[in-house]
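S.K.: A structural model of the following input is requested.
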Amino acid sequence: MIIEFEGEVFLWDARADVAMHLTAVPPELSDDIREIPRPYRGFGSVRVIARVGCSEWKTSVFPDKKTGTYVLPLKKSVRDAENLMDGGPVLVRLEVLDG
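M.R.: The predicted model follows:
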């Protein structure tokens, strides 16, 4: 399954000691991912290949209990390479590997 969406970059506020930036998969696309039959993985994560601009990497999306969506971590090297800023837009392509 391949999904594309535009999201907003935001700082994870669950832990003040970790400066992790994320973007949220829209609710309807999160529902589509949730419906894929797959074995349970740690934290309910789902393995993906993510692409933002020219940057591509293997990672996982994680369920966010607060919003009911999946979130994608945006590592610093990707944010730097693609000039992503906190609060700014990000165009994401995800290839779901689990399922």
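S.K.: hey, let's count contacts and neighbours off CA atoms from now on
M.R.: Fine.
S.K.: please enumerate residues in contact with the strand of greatest length in the chain?
M.R.: Among the segments of the chain that qualify as a strand by DSSP state E, the longest is strand 55-64. By C-alpha atoms under 8 Å, 6 or more residues apart in numbering, the list of residues contacting strand 55-64 from outside reads 43-51, 69-73, 78, 81-82.
S.K.: please give the structure of this sequence too, so both can be compared:
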Amino acid sequence: MPFTFSGAVIEWRGPAPFVFLAVPEEESEDIKEAARGQEYWGQVAVEVRIGGTDFRTALFPKDGRYLVPLKVVVRRAEGIEVGQRLTASLELAARS
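M.R.: Model (predicted):
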């Protein structure tokens, strides 16, 4: 089942800065329900499309919602900046 949502690009500073797309709470709840039994330490493997870029990653749980990690190669390909609002679609990744 595909999920489509819009969210803000945020930065989290740990030892190094990480950039994420925040999944809204409602969609996070829907994804959590659909992924029941597929999560690994709270993370959920997904296939994501932003603009013309497809990539595979794992959703990161934070404060009751999910965050989509945005790799540098994806940010460069799509011209993504912190603070920008993006629309993304994602599907749960097939279990291997």
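S.K.: picking that back up, would you write a ChimeraX line that selects the buried entries of the contacts of strand 55-64 of structure 1?
M.R.: The following ChimeraX selection, which keeps only the buried ones among the contacts of strand 55-64 of structure 1, applies the criterion 16 or more other C-alpha atoms under 10 Å:
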select :45,46,47,48,49,50,51,69,70,71,72,73,78
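S.K.: so which of the contacts of strand 55-64 of structure 1 are in helices?
M.R.: Those of those mapping onto helices are 78, 81, per DSSP state H.
S.K.: need the counterpart of Val19 of structure 2 in structure 1.
M.R.: Following TM-score structural alignment, the counterpart assigned to Val19 of structure 2 within structure 1 is His21.
S.K.: tell me the contacts of its match?
M.R.: 9-12, 73-75, 86 are the contacts of His21 of structure 1 under C-alpha under 8 Å, 6+ apart.
S.K.: in JSON lines, list these along with secondary structure.
M.R.: Formatted as JSON lines, the contacts of His21 of structure 1 follow (DSSP: H, G, I helix; E, B strand; the rest coil):
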{"residue": "Val9", "secondary structure": "coil"}
{"residue": "Phe10", "secondary structure": "strand"}
{"residue": "Leu11", "secondary structure": "strand"}
{"residue": "Trp12", "secondary structure": "coil"}
{"residue": "Pro73", "secondary structure": "strand"}
{"residue": "Leu74", "secondary structure": "coil"}
{"residue": "Lys75", "secondary structure": "coil"}
{"residue": "Asp86", "secondary structure": "coil"}
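S.K.: which among those end up buried?
M.R.: With neighbours counted using 16+ other C-alpha under 10 Å, the contacts of His21 of structure 1 contain these buried positions: 9-11, 73-74.
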